[in-house]
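**Student:** this is a predicted model, with the sequence first.
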Amino acid sequence: MLRNKFSGMGVALVTPFKKNKEVDFEALQRLIDYQLSNGTDYIVALGTTAETPTLKEKEREEIVRRVVKQVDGEIPIIMGVGGNNTAQLVHTLNTFDFTGVSAILSVTPYYNKPTQEGLFQHYRALSEASPLPIILYNVPGRTGVNLLAETTLRIARECKNVIAIKEASGNMEQINRIIADKPEGFSVISGDDSMTLPIIKAGGIGVISVLGNAFPKQFVKVVHSALNGNMKEAEQDAAVFSEMIRLLFVDGNPAGVKCMLYEMGFIENELRLPLVPVSDETAVCIRKEISTVEE
C-alpha cells in the first residue's frame, strides 16, 4: 500500500554548495551514498532544508536527475513541489519529468495567507494535476498559515491521490484529531525531529528528518524501534539527540545541519543568502555534541 511506502525515517536532503555558492554535486553524491549505506527509508529532494527558494530551475532539475540516477530505485524519492502560485505549480506538475520520483511533497502556500477554503481549493487543483501521490506539508511557523485538522481531513477524503501529511505545526491536539478521523490509506508523518516519538505513539508512521542528514543510522534505529513497539528503547536512544536537535534549529534550518555535516567532513559550510551559517557559539556547541554521539 502507498501509505506504507513512506513509513520510517525519510531525510530532507540538504543542497551542498561550493565556496563560490554553486551547487556541489560531488558533495551531493557523498551525502546520497551516506544515506543509502545507513538504512534511510526514503529521500526528500528540494524540500525546505534544500534551500529550494534560492535554487534556479535548471539547478532543481539537475539535482532531481542526479538523485534519481544515484538512488537507482533502491529507496523511494519524494520531490518538493510547493509554493504560493497555484497555477505555476499546476504547470510544473503537468510538464516536469518525474521519472524515478515516487511522490510530491507540497507545502501550504506561504505569505499569501489563504483561508481554509483557499487551501482546500489549492490542494484540489494540485491533486487534479499531479501524476503522482501528494503529501501535504503543514509548517505554520514558516508559512504564516495553519492547515487545520478539518481542512486536512477534507482534502484527504476528497482528493484520493493525497496520501499523507507532513505535520510540523507542533500542535498535538490537531495531529491527534487528524490521526483519529483520517480515512483509510491516509497517513501522518512528523515534520519535526523532536516530535517524532509523540507522533508515532499517536499513530503516525515516521518522520521526514533534518537530523537524519548527519546521523541516519542512529535515527533510523530510533524510528524503527518506535514503529515496532519498542518505545522505551526508542526513547533511550533518542535522548542522546535532544540537545543536538535543539542546536539544529537555534540559528535556523538548514544552517544547523550544514554545520554538522561540515564538521563531519561531508560538505562546505556554505548557504545562500538570505541564510547564513550558524554563530561561532552555536558551532562550538554542535562540535561538542557530535563528539558525544560518535564516541
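**Tutor:** Now that the structure is in, tell me what you want to look at. Numbers count the residues shown, from 1 in each chain.

**Student:** can we go C-alpha only for contacts and neighbour counts from here?
**Tutor:** Fine.

**Student:** by contact count, what packs against the helix or strand that contains V67?
**Tutor:** Per DSSP states H and E, V67 falls inside helix 57-71. Applying 3 or more Cα pairs under 8 Å, 6 or more residues apart in numbering; DSSP states H and E, we find helix 57-71 packed against helix 25-36, strand 42-45.

**Student:** structure two is appended below for comparative analysis:
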Amino acid sequence: MSAFLRGTGVALATPFNSDGSIDFEGVRSLVEFCISGGVEYLVVLGTTAESVTLSKEEKKKLAAHIAQVNNKRLPLVIGIGGNNTAAIIQEMKDTDVSDFDAILSVVPMYNRPTQEGIYQHYKTINDNASLPVLLYNVPSRTGTNMTAETTLRLAQLDKIVGIKEATGDFTQVLKILKSKPKDFLVISGDDALALPLVTAGGDGVISVVGQGFPKEFSEMIRLGLAGENKKSFDILYKLLPVLDYAFAEGNPAGIKNVLKQKNICNDHVRLPLVSVSQDLANKIEEFVKNN
C-alpha cells in the first residue's frame, strides 16, 4: 500500500520573496528541479517548509500550487501535525487531500506528553485519517522522544504505515527495524544517517539536502537499497561537507542558500529564522561550484 514511500522523498522548502510573501515561481522551479533529479516523492508543509510561520490560507495555496505543478507525476505527502490533537483532527477534515497520498505527522512538541499520551494522540489520528499516516519522531525539535516500544505499538494500527525517524539514536532505529511488522516503513529523517539506515534494512529518507542535490541523493539511496554499498557510500562521502553546511546555522536557512547558489530560488526566510552568515554562504558557494 505504501511502497511508493521507499527511496528518496524531499521535504520541500518554501521560497519567499524579499517582502516575505510566497514566491510561487520559486516553488515551481524547486518542484521541477526535484522531479527532474529523480526523487521518488515530495513532502509538502513539513518543518523545512517553515510551516509554523505560514497562515492557514498560505498553507492551502502552497499545497494546491505544488499539487498543480506536480500534476500527479510523483506521490505527494502533506504535513499535518502539532501539539493539539483536536486541532489536528479538525485540520485533517478541513484540508483538501485529494491530490495527496499520505500524511506526515510529528510527535507533539512543547507540552511533552508521556509515551501513553503519544500513543493515544496517534491512535486518534489513525482513527480519523483518510490517508495513510507516517509518524515523525524528531526529539531535537519536539523535546520528547517517541521510544521504539511506542513506535512498534503504533505500527499495529491500520493507517500507520511507517515512521520518519530522526532521533539520532541508531540503537533505537535498530530496535524498530528488528521488530517491526513486515510492511512498516522505516524512513530516515536525518540526511547523514540515511544511508546507514538503508543498509541496516530501512526504506529510504525524507531529505532536506536532497532537494539541493536530487540526482546525487536519490541515486545514493537507490544504490543503498540495491546493496551497492561501495558506490552508495562514495556518493555520501562526496556530499558529507554540504550535509554539515546545510544544518550548521539551522534548517532551512542552509538549504535555501544552496538553492540560491544553484539559481533555483532565493534564500529568504521568515523570522525568527535568519539567512546564513557570509562565512557559511562562502563555504556553500565553494561546494556548489565544485560539485
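**Tutor:** Yep, it's here. These figures come from a predicted structure and were not determined experimentally.

**Student:** ok so, going back, which elements pack onto the next helix-or-strand element following the helix holding V67 of the first structure?
**Tutor:** Using DSSP H and E, the helix or strand that directly follows helix 57-71 of the first structure along the chain is strand 77-80. Packing partners of strand 77-80 of the first structure (3+ Cα pairs under 8 Å, 6+ apart): strand 42-45, strand 103-107.

**Student:** average offset between the first one and the second structure?
**Tutor:** Between strand 42-45 of the first structure and its aligned stretch in the second structure, the superposed structures give an average distance of 0.2 Å (mean Cα distance after the TM-score superposition for the first structure).

**Student:** and the helices in the first structure?
**Tutor:** Using DSSP state H, the helices of the first structure run over 2-5, 25-36, 57-71, 86-95, 116-129, 140-143, 149-158, 172-181, 196-202, 216-227, 231-239, 242-250, 255-263, 280-294.

**Student:** can you redo these as JSON lines with mean neighbour count and distance to V107 of the first structure?
**Tutor:** As requested, these are exported to JSON lines (neighbours: other Cα atoms under 10 Å; distance: least, Cα to Cα, whole Å):
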{"stretch": "helix 2-5", "mean neighbour count": "14", "distance to V107 of the first structure": "19"}
{"stretch": "helix 25-36", "mean neighbour count": "18", "distance to V107 of the first structure": "23"}
{"stretch": "helix 57-71", "mean neighbour count": "16", "distance to V107 of the first structure": "17"}
{"stretch": "helix 86-95", "mean neighbour count": "15", "distance to V107 of the first structure": "11"}
{"stretch": "helix 116-129", "mean neighbour count": "17", "distance to V107 of the first structure": "10"}
{"stretch": "helix 140-143", "mean neighbour count": "15", "distance to V107 of the first structure": "8"}
{"stretch": "helix 149-158", "mean neighbour count": "18", "distance to V107 of the first structure": "12"}
{"stretch": "helix 172-181", "mean neighbour count": "16", "distance to V107 of the first structure": "16"}
{"stretch": "helix 196-202", "mean neighbour count": "19", "distance to V107 of the first structure": "19"}
{"stretch": "helix 216-227", "mean neighbour count": "22", "distance to V107 of the first structure": "23"}
{"stretch": "helix 231-239", "mean neighbour count": "15", "distance to V107 of the first structure": "27"}
{"stretch": "helix 242-250", "mean neighbour count": "17", "distance to V107 of the first structure": "19"}
{"stretch": "helix 255-263", "mean neighbour count": "23", "distance to V107 of the first structure": "20"}
{"stretch": "helix 280-294", "mean neighbour count": "14", "distance to V107 of the first structure": "28"}
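
**Student:** could I get those helices as a markdown table with distance to I165 of the first structure?
**Tutor:** Compiled in a markdown table, these are given as follows (distance: least, Cα to Cα, whole Å):
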| stretch | distance to I165 of the first structure |
| --- | --- |
| helix 2-5 | 11 |
| helix 25-36 | 23 |
| helix 57-71 | 22 |
| helix 86-95 | 18 |
| helix 116-129 | 12 |
| helix 140-143 | 13 |
| helix 149-158 | 8 |
| helix 172-181 | 9 |
| helix 196-202 | 12 |
| helix 216-227 | 17 |
| helix 231-239 | 23 |
| helix 242-250 | 22 |
| helix 255-263 | 23 |
| helix 280-294 | 30 |
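
**Student:** out of those helices, flag the one nearest G80 of the first structure.
**Tutor:** Smallest distance to G80 of the first structure across those (Cα to Cα): 9.9 Å, for helix 57-71.

**Student:** what angle separates the closest one from helix 25-36?
**Tutor:** Here the directions of helix 57-71 of the first structure and helix 25-36 differ by 40 degrees (axes from the mean of the first three to the mean of the last three Cα atoms, to 10 degrees).

**Student:** can you list the neighbours in contact with helix 57-71 of the first structure?
**Tutor:** Helix 57-71 of the first structure has contacts (Cα atoms under 8 Å, 6 or more residues apart in numbering) with 23, 25, 29, 32, 36, 45-46, 52, 77, 79, 99-101.

**Student:** hmm, try it at 10 Å
**Tutor:** Contacts to helix 57-71 of the first structure, defined as Cα atoms under 10 Å, 6 or more residues apart in numbering, come from residues 15, 22-23, 25, 28-29, 32-33, 35-36, 42-46, 50, 52-56, 72, 74-80, 96-101.
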